[in-house]
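Peer 1: Test case, fold it:
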Amino acid sequence: MDEKNVTVITVIFLLGFHIPSSITLLVFFLFLIFYFVTICGNLLIITLVSYSKDLHSPMYFLLSQLSVSDILLTTDVVPTMLHTVLENSTTVSVSECITQFYFFAATGSLELILLTVMSYDRYVAICKPLHYTMLMNHQFCWITVIISWSLSFLAVLIYTLTISTLQFCGPNIIDHFFCDLDPILQLSCSDTTIVQLEAMSLSVMFAVIPFFIIIVSYVYIVVTIFEIPSFTGRQKVFSTCSSHLTVVSIFYGTIVCVYLIPSRGQSWDITKFLSLLYTVFTPLLNPIIYSLRNKELKQVAGKISNSCLNLNVKNN
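Peer 2: I've put the predicted structure just below:
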């Protein structure tokens, strides 16, 4: 392509959802409520874990980190999405679009690593309970979390810098509600081979390898559970990892559908719906799933509520 005839674009139009004007406000307030509940729910988990000494364990520490990641992920995507819903489209610069993709990819990668570490935590707790205190000590948890955050944001940064060197010449329209990888690359008139190779490498590092680690962990967990003689005992042990397994299934299931299954012939409406599942609904469901299935979290929440009620009664 002759570089002299190339028109470099600086502005991108995000089309968002094709919503009838009659229900625009309804959809806007619905997503706004989802966002509000997501932030409050994840902040509640972070607060409960920080407040209660009963929750100062590796499992809840990792859960609080997952909540922080959920807040960052949904905050990166939802405000732009709300604007596209209200205005039927929105305008962003190329640099803003790439920046949004960076934080989306970094927090998404972080979630995948954290879910993997949480599966290892459940494996040690169920399969090697006598060694749990030694293997999942305070120092190990902090080192693992620091490495997870650093690896996610640094690896994706290198990848994003490569994307920023591409030349974008349009059309300057993305039929999506946020700046994802494929829509961005479709705007480029440069050779994207290196970017695609880096994307494949990151997928293996942050999705494929963690997925196999989770699968192997749960194979050992299931084998150990079936070795427990009583049904009540098996049920009690399984309940300790059912929340994590549910979250992993939802998150990985949607990611596989969007990124790993060939998308030729797949409409953008289907892609946008699947993207909604892991950018909006998974961060919303995570605190709900863990709260409903976890007795300790409900007990601590009850204690805090009773303390607040007793304090109000005394003040009155």
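Peer 1: From here on, just use CA atoms for contacts and neighbour counts.
Peer 2: OK.
Peer 1: residue boundaries of the helices in the stretch 151-300 of the chain?
Peer 2: All helices of the stretch 151-300 of the chain, identified by DSSP state H, counting those that start in this stretch, fall at 181-185, 193-203, 209-226, 231-255, 268-276, 282-293, 295-315.
Peer 1: want to put them side by side, so please do this one too:
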Amino acid sequence: ARTSMLGPNQTTVSEFILIGFSPFPQLQLLFFVLFLLMYLFTLLGNLLIMLTVWHERNLHKPMYFFLCTLSISEIAYTLAINPRMLADLISTHHTISLWGCANQMFFTFSCGLAHAFLLTIMGYDRYVAICHPLRYGVLMSSQGCAWLVASSWLSGIVMGLVITLPIFSLTFCGPNEIHHFFCQVPPLVKLACGDVSAVALGIGVVYIIVLLVCFLLILLSYIFIVATILKIPSAEGRHKAFSTCASHLIVVVIHYSFASVAHLKAKALEALEGDTLMGISYSVLTPFLSPIIFSLRNKELKDALKKVFLRNLCPSRL
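Peer 2: Predicted structure coming up:
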């Protein structure tokens, strides 16, 4: 890797080598095929959801507007990681420039945290719909929904900068091997010169606090939602009310379960191979599952998807 002189006995790193799946050479082709199929399905699923919501007028509601934005964040997040990962699986050239690494980290955190903020907003949307149905039109107006989405993206971008800038203000003086398949904070911090524990701790605390606040807000929303649903006298009414938020709740559980395991993992998983395999859970598996859950668990969206398929593939059946 190219370096520049830092002092008489040190050089600064200008390129990194992504070790990625190198510890599993015999499985790289299998990983490539599997992850490529999952990535293509993730893109197709999210694009299909967006097109269906766009074309079906009965889906022009705040809940589906947020779902479309969530699909955009999912596509952007996977676009920052997966193409590079797939290329490295079939290539012998695994280097990434310092600038490229910074860009990847920024977009990964920006889109990932925007995704977390959007899940929080969707929880608030379900809270208003179930607990304050008569005020739903006022509280979730078009202007209000646009403001909430814009705030989520702006917050994600700001947090991306807050995390990325301190990392890349550090000096990296070697070695230059990142033991991951994309630029993540823990393996990068290990490559920085000197004592950077304060920077690492600060970034970790900020990141965990943001995710924890989002999770607690979602949890609070569902406490009120469950309390309201239990007051509904008919079993059919309770089931109908819960079905409107079941898909969101499942995605939240999966999202935060994988995030918790990945970022608060036990010492037993702190091997380099463990970091790589855990990275798959939130960079490949979670985005892959999300459109499936929203498509299968939301009856209104599922019916709309069937209608779109029949209209385009079998027009004679309509």
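Peer 1: Now the helices of the stretch 151-300 of the first structure in a markdown table, please, with extra columns for mean neighbour count and distance to residue 156 of the first structure.
Peer 2: As requested, the helices of the stretch 151-300 of the first structure are exported to a markdown table (neighbours: other C-alpha atoms under 10 Å; distance: least, C-alpha to C-alpha, whole Å):
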| stretch | mean neighbour count | distance to residue 156 of the first structure |
| --- | --- | --- |
| helix 181-185 | 17 | 12 |
| helix 193-203 | 15 | 8 |
| helix 209-226 | 16 | 16 |
| helix 231-255 | 16 | 17 |
| helix 268-276 | 16 | 19 |
| helix 282-293 | 21 | 21 |
| helix 295-315 | 13 | 33 |
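Peer 1: In TSV, list those along with distance to residue 98 of the first structure.
Peer 2: Converted to TSV, these look like this (distance: least, C-alpha to C-alpha, whole Å):
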stretch	distance to residue 98 of the first structure
helix 181-185	8
helix 193-203	13
helix 209-226	26
helix 231-255	20
helix 268-276	17
helix 282-293	22
helix 295-315	38
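Peer 1: for the counterpart of residue 279 of the second structure in the first structure, what are its contacts?
Peer 2: Alignment note (TM-score structural alignment): residue 279 of the second structure maps to residue 275 of the first structure. Going by C-alpha atoms under 8 Å, 6 or more residues apart in numbering, residue 275 of the first structure touches 254, 258.
Peer 1: mind redoing it with 10 Å?
Peer 2: By C-alpha atoms under 10 Å, 6 or more residues apart in numbering, the contact list for residue 275 of the first structure reads 176-178, 180, 254-255, 257-259, 269, 281.
Peer 1: same deal with residue 72 of the second structure?
Peer 2: Residue 72 of the second structure makes contacts with 43, 46-47, 50, 66, 111, 115, as judged by C-alpha under 10 Å, 6+ apart.
Peer 1: quick one: which of those sit in strands?
Peer 2: Assignment to strands by DSSP state E places none of the contacts of residue 72 of the second structure there.
Peer 1: ok, these vs residue 305 of the second structure, which is closest?
Peer 2: Comparing the contacts of residue 72 of the second structure against residue 305 of the second structure with C-alpha to C-alpha places residue 50 closest, at 10.4 Å.
Peer 1: List the contacts of that closest one.
Peer 2: Residue 50 of the second structure touches 44, 64-65, 67-72, counting by C-alpha under 10 Å, 6+ apart.
Peer 1: What lines up with it in the first structure?
Peer 2: Residue 50 of the second structure maps onto residue 46 in the first structure, by TM-score structural alignment.
Peer 1: For stretch 170-178 of the first structure, buried residues please.
Peer 2: Within stretch 170-178 of the first structure, the residues scored as buried using 16 or more other C-alpha atoms under 10 Å are 170, 172-178.
Peer 1: what's the distance between the alignment partner in the second structure of residue 105 of the first structure and residue 273 of the second structure?
Peer 2: In the second structure, the residue matched to residue 105 of the first structure (TM-score structural alignment) is residue 109. If you measure residue 109 of the second structure against residue 273 of the second structure using C-alpha to C-alpha, to the nearest Å, the figure is 22 Å.
Peer 1: Number of residues surrounding residue 190 of the first structure?
Peer 2: Counted with other C-alpha atoms under 10 Å, the neighbours of residue 190 of the first structure add up to 14.
Peer 1: so it makes contact with residue 168?
Peer 2: Yes: at 7.4 Å, residue 190 of the first structure counts as touching residue 168 under the criterion of C-alpha atoms under 10 Å.
Peer 1: From residue 153 of the second structure, how far off is the spatially most central residue of the second structure?
Peer 2: In the second structure, the residue lying closest to the centroid (C-alpha atoms, centre = their mean) is residue 112, at 4.1 Å. Applying C-alpha to C-alpha, the value for residue 112 of the second structure to residue 153 of the second structure is 10 Å.
Peer 1: which residues do these two both contact?
Peer 2: 73, 118.
Peer 1: returning to that earlier point: and which of the buried residues of stretch 170-178 of the first structure is nearest residue 265 of the first structure?
Peer 2: Using C-alpha to C-alpha, those come closest to residue 265 of the first structure at residue 175, 15.1 Å.
Peer 1: quick one: what's aligned to residue 241 of the first structure in the second structure?
Peer 2: Match for residue 241 of the first structure (TM-score structural alignment): residue 245.
Peer 1: What of residue 34 of the first structure?
Peer 2: Checking TM-score structural alignment: residue 34 of the first structure goes with residue 38.
Peer 1: Tell me if I'm right that its match and residue 291 touch.
Peer 2: No: when contacts are counted by C-alpha under 10 Å, residue 38 of the second structure is not listed as touching residue 291 (11.6 Å).
Peer 1: Quick check: neighbours shared by the two?
Peer 2: By C-alpha under 10 Å, 6+ apart, residue 38 of the second structure and residue 291 have these common neighbours: residue 44.
Peer 1: so stretch 78-85 of the second structure aligns onto which residues of the first structure?
Peer 2: By TM-score structural alignment, stretch 78-85 of the second structure lines up with residues 74-81 in the first structure.
Peer 1: any idea how far residue 27 of the second structure lies from residue 92 of the second structure?
Peer 2: Relative to residue 92 of the second structure, and taking C-alpha to C-alpha, residue 27 of the second structure is found at 15 Å.
Peer 1: again with residue 105 of the second structure
Peer 2: From residue 105 of the second structure across to residue 92 of the second structure, the span is 22 Å (C-alpha to C-alpha).
Peer 1: The two - which one has more neighbours?
Peer 2: residue 105 (24 against 9).
Peer 1: Map residue 224 of the first structure across to the second structure for me.
Peer 2: In the second structure, residue 224 of the first structure lands on residue 228 (TM-score structural alignment).
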